[in-house]
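**Student:** Build me a structure from this.
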Amino acid sequence: MIVSDLHEKTSLPDPAAPWHHQAIAHVLQVFQTDEQQGLEGPEVERRQQFYGPNEIEAGRGRNTWEIFLDQFKNVMLIMLIVVALISGVIDFVELRANALPEGTVPFKDTIAIMAIVVLNGLLGFMQESRAEKALAALKKMSSPQVRVCRGGQFSEVKAAQLVPGDLMFIEAGSQLSADGLVLEAAQLQVRESALTGEANPVTKRICPVGLAADTPLGDRQNMVFSGTEVLQGRGKILVTATGMSTELGKIAQMLQSVKASQTPLQKRMAHLGKILVTGSLILVILVVVFGSLQVGNFSRIKELIEVSLSMAVAVVPEGLPAVITVTLAIGTQRMVKRQALIRKLPAVETLGSVDTICSDKTGTLTQNKMVVQRLETQDQSLRVTGEGYAPIGEFLSQDQNLNPTQHPEVQQLLRACVLCNDAVLKQDDQDWLIIGDPTEGALLSLAGKGDLFAEALQKEWPRLGEFPFSSERKRMSVICAMPNPDQAESTAAYLLCCKGSPELVLERCQTYQTATGIFPLQAEDRAAILQRNNEMAQAGLRVLGFAQRCLTYVPEAQAEVNAEQEMVWLGLVGMMDAPRPEVKEAVAKCRAAGIRPVMITGDHQLTAQAIAQQLGIATPDAKALTGLELSKLSQVDLEAMVETVSIYARVAPEHKLRIVQALQSRGKFVAMTGDGVNDAPALKQADIGIAMGITGTDVSKEASDMVLLDDNFATIVAATEEGRVVYTNIRHFIQYILGSNIGEVITIAAAPLIGLSEVPLIPLQILWMNLVTDGLPALALAIEPAEPDVMQRRPFNPQESIFARGLGAYILRIGLIFSVISIALMAYSYNAHPDNWKTMVFTTLCLSQMGHAIAVRSRTQLTLTSNPLRNPYLIIAVAATTILQLMLIYVEPLRLFFDTQRLSGQQLLICLGVSTLLFVWVELEKLVIQWYWAWKNPPKSR
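**Tutor:** Next comes the predicted model:
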């Protein structure tokens, strides 16, 4: 419930107000909340009635019956339903008049056609019946119990009962259930990556006078948000927004506002249906009009109606929906083997049209693990190798391996990384895991690469005191007992190790450590250290400074001001959420395939630029557009920029949605990858949404079309390749099926026009051809392997018609040739074999399609020169279909049901001979194409 339009009338605060910008005292006054007592019971009830429950509201979607009935709005199915009804009416009239031919089963055409209609409807229903679960997943992102203070009494209440103005108490492990202002914080760190995309935990602090009004969501340190998780510390929070007014609720509203659009394949199939039905109706009108005029009266209306019904059945490729569904399912299975899980079948083909991939950074392009990459002492500038938290890697100085144990200044820096640390590094099932702050975990991994491990070192140097990190101090110090007190200073039995902001740690240092000893810090030394710190920060690294000091005593808990002075500078450590090693190659493959990668992240600008440059997403001079800059742009201005900007940093959820919409308005076909709640609206808006399977939230997965099971960006490239193969194969079997259907329609239409008294094919026989004779070879064509250059060509244009690139001309041309062959046979057999002419036409049509299926695999390569085992399923399908067709002629029950006649050996040979002519024609076309290309591209003379 949004209450911004009512709050003034009720004197209740507006949850949508920028509370991060207000002073704490003012906010408490507006919410009428006592900082110690909280709200009183009656006031809580009043606010619950006004604001409603603290829940995510789900919009109304289509119910099961609506989804099922929508399947029968397809124009081809509507035409089949009309045909079935007319056929049923004719059978009913003839049955009442006892005019049905002897042995004819009444209503069998009607029943068969309606069975196909229902089957196709069920296939469509199965694809769409998966209920939208993204909002349901959002609703789960709040803890069931929350600790509050009301009327001075502490209690636990259900999250749904929270109201704006409540005092909420949180601690490590808490899942936040509302947005709120921080009133008290003790080492409070919150993981907000699911909401903002920020890789690092956010330290929360009290801001008595508030922050700037335009502070980005990820930088609002005085606020906590619903759906995030407390990693450490504790805090007291004034609830400022609940339910749909929270940042999580705003994402839910965006999800509800995004309307599902048809995929390119669905649009092409709808266009195909309209063309086929329109063409069929035109042919029906022509046949009825000219057939009637031919005899000068309307005495043959019944025959002409039967012809029209057969034509209508023939023009509709009844098996096409089933073949497409099975083809997409096969593509789905192929993709699963390549670690891509397809949630919505049409997405398989959609991937082939993607020309822009908008990728989140954290966990998608990167490992979602902080990894130390650089280490700086006064003597050494080292690059550190390794992946993840595994303590395996090298220290490289100018690409030469350096042994830290032989360099005391490096060894002391690594020791400080371990001692001044609260995290735990452990190995679990061959993988290294971190318990605690990821930044501190990266330091333990770094020390492990230098053969220093916390378990042994912390026993040898036991901690006796600590000055904890705070947002004001921006540093942490520990005091440890020395195992062997310094002999030069026998009174120094303790060591203070400090880490934190390089600038603040450095200003408390008087000397620095080198391999040969300790020397005074001069002004030029300080300037050089700060310069290196700036260089590392500009490279996107998170930099920490380290120092130490020998002590003769253990300081008091509040004595940090005196203890953290006159320290010895040890060096700098730079880390980042490192790129996945395989992503750079994947980005290069994307570019080779005509696909442009774009980074959209909630992380900092410098970090985003550094990662994008490393991966080849952007050039070193490429500009990053920040969320603050983006929010000041109109949608028109943004649309003018999106084709040149490849890095978006510090963006909010609504920014991601705007970027995707802007790209789509420029005609781009967009895939969006992501793993957080903040990505869900953009995932749903994108032409194909791709969620992370391991790190992805339930919300992002439910809003997506595809899930990467290995969270590997490179898997997108593999899935795109499969999408291109699927679409290519769909075009192959569509040209096969429709070329055959056009031939059938023209053959049936020609029968009354050349003076034949009967329709050559009944609807049941046409259904057999469209479902079985077309269907089995089409399925085999659907699993043709990929062509070698599939990832070296531009993406398919999502706006192109299914008939584009010569496919329409091919279908018409082959349909005409097919019909000429069939009409010639029909005219011959009607006179030469009057008892069996219809069965001969039926058989020739079916067997001709087998030769067409074999030839249609390639537009240029002759069948005799291709490898027959490249797709053995096609040979099996052709053989099986031929046997089934012969069974309809020679197996008595089937022959009677399908109204066929037994053919003699001579008649069957005639059918076989004529049916090869279509195959010969297609092969001759290939020879002409080969000759044409050889003429256009003659070999170069030496």
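
**Student:** rest of the way, CA atoms for contacts and neighbours
**Tutor:** Will do.

**Student:** In what element of secondary structure is residue 603 found?
**Tutor:** Using DSSP states H and E, residue 603 falls within no helix or strand.

**Student:** okay but residue 88 is in contact with residue 114, surely?
**Tutor:** No. If you go by C-alpha atoms under 8 Å, residue 88 and residue 114 don't touch, sitting 10.5 Å apart.

**Student:** Could you find the residue nearest the spatial middle of the protein?
**Tutor:** residue 690 (0.8 Å; C-alpha atoms, centre = their mean).

**Student:** and it, helix, strand or coil?
**Tutor:** With DSSP: H, G, I helix; E, B strand; the rest coil as the basis, residue 690 sits in strand.

**Student:** Now do the same contact list for it.
**Tutor:** The contact partners of residue 690, by C-alpha atoms under 8 Å, 6 or more residues apart in numbering, come to 671-674, 683, 701, 704-708.

**Student:** Looking at those residues, which are in strands?
**Tutor:** In strands, judged by DSSP state E, the following of those are found: 671-674, 706-708.

**Student:** Most neighbours of all those, which one?
**Tutor:** For the ones in strands among the contacts of residue 690, neighbours were counted using other C-alpha atoms under 10 Å, and residue 674 has the most, 36 neighbours in all.

**Student:** From residue 78, how far out is that one?
**Tutor:** Distance, residue 674 to residue 78, by C-alpha to C-alpha, to the nearest Å: 40 Å.

**Student:** try residue 574
**Tutor:** Counting by C-alpha to C-alpha - residue 574 and residue 78 are separated by 66 Å.

**Student:** One more, so I can put them side by side:
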Amino acid sequence: MVDAKDLVPGDVVLLDAGDVVSADLRCLSAAALGVDESALTGESVPVDKDPGPNPAGSGLHERSAMLFKGTHVVRGSGEGIVVGTGLATELGRITELVEVADSGESPMEGHLRRLSWQLVWLTLALAAGIALAGTLTGRPVPLMIETAIALTVAAIPEGLPIVATVVLARGMLRMARDHALVEKLAAVETLGSTTVLLTDKTGTLTENRMEVERLTTAEATFSFDYSGGAVLDGGVPADPRSTPELRRALQVGVLCGNADYDPEEAKGTGDPMEVALVRAGSVIGLERAEQLRRYPEVAERPFDPSTKWMATVHRDGDGYFTALKGAPEAVLALTAKAGLAGRPMGEQDRSAFLRIAEDLAGEGLRVLALAAGPCSDPERVISGELAFLGLAALRDPPRAGIADAVDELSRAGIHVVMATGDHPATAVAIADAVGIAGPTSVVTTGEQLPEWQERCADGGTTGRRVFARVSPEDKLALIELFQRDGAVVAMIGDGVNDAPALVKADIGVAMGLRGTEVAREAADMVLLDDRFETIVKAAREGRVIFDNIRRFSVYLLSCNLAEVLVVALAIVVGLPLPLLPLQ
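**Tutor:** Alright, predicted model coming up:
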């Protein structure tokens, strides 16, 4: 065994489910190898890996022959040769982007700096004018110089920095009570000045957990109410005992895989899509451990990207049956029957089910087809007629309360913009679900971003709210574009790929529970409860703080200006000085 820190290019690394990839690897061999790259790309679904060629100029999500440092193997096994370690990895490149990114001064710091210089030049001009006017009216020159210096000092609001610090510190404490940990004092006010909130999707707007949203069988379409622990048929709870097609489809989903799910702890291990199927089965009482005891697995054909399906064989009394799942087009091509009734599967039926699958995919859902049938030869896995059982539509669902929070931010004048590495269809579906954009909104991809930037050079950035397939560099470019347009930009994210943008934004906000360590260290604020709604509270608090500082600034300046005007008026009209320099 070799420690990860001792790996060098050329070493060969063996990978199994549960491993964390310790360096950038070129895949040498793969057996149903699937890797969770959500921290790097924002892709919710595991990426299948194989030793084939990478397309020229491809993005991270298209490099199926590469395994990246920091990602997780969720299923299968394989071998890879080390091609990069340390800063020579994709993770290292992102680290370098974090180091060079600079957010500059906060809006309040900019306001105070400009105010300070304006006051300096204004008071110097007033002091010089008062000294000159007094000298011309015959007053002693030394007295006028002393008076000018004293007025210069008096006109500067020396208490403003102290008051601003106290107000910000109190605001920091109030935000901490609302589960927002502020790591930089100026960030307290900056969030209140925000006009654009750039947000990641996976783990920020969504749960970062796949779940079965719908199951379409040959007879009906069912939806799932996980909070209520029920399956719905047309909005009405369905009885699994009277819907055998539902039970059989979910049974196949539970058996055909290697994932586990603990309903008590609400946690699963393994491929996220398989975990979602096992969780859906548990809603109607189909626990994987119990099902495997009743129907022991005797053979398995792992998922193969070339065939796009996986199958397992289970003993059922004196016989066997095959459980199959995979891409709809691949599974439908293997089935001869439809439903438990076993009616013949004609080409018209296949076309109808494929259209349903395409419609579901168009909504940003991931679709798996389920099938089962008797097996006469377990070694062949598929050795009998298979019956199509249904289409499982899965999604990484929006988090509760997101839509209300987005609506409140919009009413407060803060435009919410999504930038994700995920597929455009998925991005639009989630943006529509949470109220960021409509279902027909235009999506700008990372490849289209340079062209869009050129078009926005003179016309501003209004209109686009959804960006998909974007890299960490693309997120930096987006922030710079919005800032150049005069916006105060907040960035909220949780992954390694969000870290450069968190640093570059006027204020970076990271998730505290699910966020990576890199993201938390790069952020100015951490949401300890991972609730997007906390942003709304923090923005409200930031605006209160800004108003308090502005009011106190006006109060101090009005008092100091009154002193200057009283002395100036006395000199101009020839009256005795109401205040001597010492006073």
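
**Student:** TM value for the aligned chains?
**Tutor:** Once superposed, the chains reach a TM-score of 0.93 (TM-score structural alignment, normalised by the length of structure 2), with 581 aligned residues with a C-alpha RMSD of 2.3 Å.

**Student:** and residue 574 and residue 78 of structure 1? which has more neighbours close in?
**Tutor:** The residue with more neighbours, out of residue 574 of structure 1 and residue 78, is residue 574; 23 against 14, by other C-alpha under 10 Å.

**Student:** Trace the more buried one over to structure 2, please.
**Tutor:** Residue correspondence to structure 2 (TM-score structural alignment): residue 574 of structure 1 is matched to residue 393.

**Student:** which secondary structure elements does the helix or strand encompassing its match contact?
**Tutor:** Element membership for residue 393 of structure 2 (DSSP H and E) is strand 386-395. If you count contacts as 3 or more C-alpha pairs under 8 Å, 6 or more residues apart in numbering; DSSP states H and E, strand 386-395 of structure 2 packs onto strand 211-217, helix 244-255, helix 328-334, strand 335-338, strand 366-374.

**Student:** Residue 280 of structure 2 is nearest to which of the ones you listed?
**Tutor:** Residue 280 of structure 2 lies closest, by C-alpha to C-alpha, to one member of these: strand 211-217, at 6.3 Å.

**Student:** Please tell me which residues of structure 1 the closest one aligns onto.
**Tutor:** Residue span in structure 1 matched to strand 211-217 of structure 2, by TM-score structural alignment: 371-377.

**Student:** So what touches that stretch?
**Tutor:** Outside stretch 371-377 of structure 1, the residues touching it (C-alpha under 8 Å, 6+ apart) are 381-389, 409-410, 442-443, 446, 513-514, 570-578.

**Student:** which SS state does the residue located most distally from the centre of structure 2 fall under?
**Tutor:** Distance from the centre of structure 2 peaks at residue 138, with 71.2 Å (C-alpha atoms, centre = their mean). Per three-state DSSP, the local secondary structure of residue 138 of structure 2 is coil.

**Student:** How much space separates it from residue 413 of structure 2?
**Tutor:** 57 Å.

**Student:** do the same with residue 360 of structure 2
**Tutor:** In this view, residue 360 of structure 2 and residue 413 of structure 2 are 34 Å apart by C-alpha to C-alpha.

**Student:** what do you get for residue 221 of structure 2?
**Tutor:** Using C-alpha to C-alpha, residue 221 of structure 2 is found at 40 Å from residue 413 of structure 2.

**Student:** Looking at those two, which one has more neighbours?
**Tutor:** Neighbours were counted for residue 221 of structure 2 and for residue 413 using other C-alpha under 10 Å; residue 221 has more, 16 against 11.

**Student:** Hmm, the more buried one is touching residue 235, no?
**Tutor:** No. Taking contacts as C-alpha under 8 Å, residue 221 of structure 2 lies outside contact range of residue 235: 10.4 Å.

**Student:** And the residue nearest to the centre of structure 1, what's its match in structure 2?
**Tutor:** For residue 690 of structure 1, the aligned residue in structure 2 is residue 509 (criterion: TM-score structural alignment).

**Student:** could you check the angle strand 366-374 makes with the strand holding residue 393 of structure 2?
**Tutor:** On the basis of axes from the mean of the first three to the mean of the last three C-alpha atoms, to 10 degrees, strand 386-395 of structure 2 is oriented at 160 degrees to strand 366-374.

**Student:** superposed on structure 1, where does strand 386-395 of structure 2 end up, distance-wise?
**Tutor:** Aligned to structure 1 and superposed, strand 386-395 of structure 2 gives a mean residue distance of 0.8 Å (mean C-alpha distance after the TM-score superposition for structure 1).

**Student:** any idea how far residue 186 of structure 2 is from residue 167 of structure 2?
**Tutor:** With distances taken as C-alpha to C-alpha, residue 186 of structure 2 is found 11 Å from residue 167 of structure 2.

**Student:** So if I had to pick from those two, which one is more boxed in?
**Tutor:** Neighbours were counted for residue 186 of structure 2 and for residue 167 using other C-alpha under 10 Å; residue 186 has more, 22 against 18.

**Student:** How about the more buried one: what's its closest non-neighbour residue?
**Tutor:** Leaving out its chain neighbours, the residue that sits closest to residue 186 of structure 2 by C-alpha to C-alpha, 6 or more residues apart in numbering is residue 106, at 6.5 Å.

**Student:** got the contact list for that neighbour?
**Tutor:** 186-187, 190, 506.

**Student:** Which of these are still contacts in structure 1?
**Tutor:** Counting by both residues aligned by TM-score structural alignment, their matches' C-alpha atoms under 8 Å, the contacts of residue 106 of structure 2 that remain in contact in structure 1 are 186-187, 190, 506.

**Student:** So which of those is the closest to residue 305 of structure 2?
**Tutor:** Taking C-alpha to C-alpha as the measure, residue 305 of structure 2 sits nearest to residue 506 out of those, at 42.9 Å.
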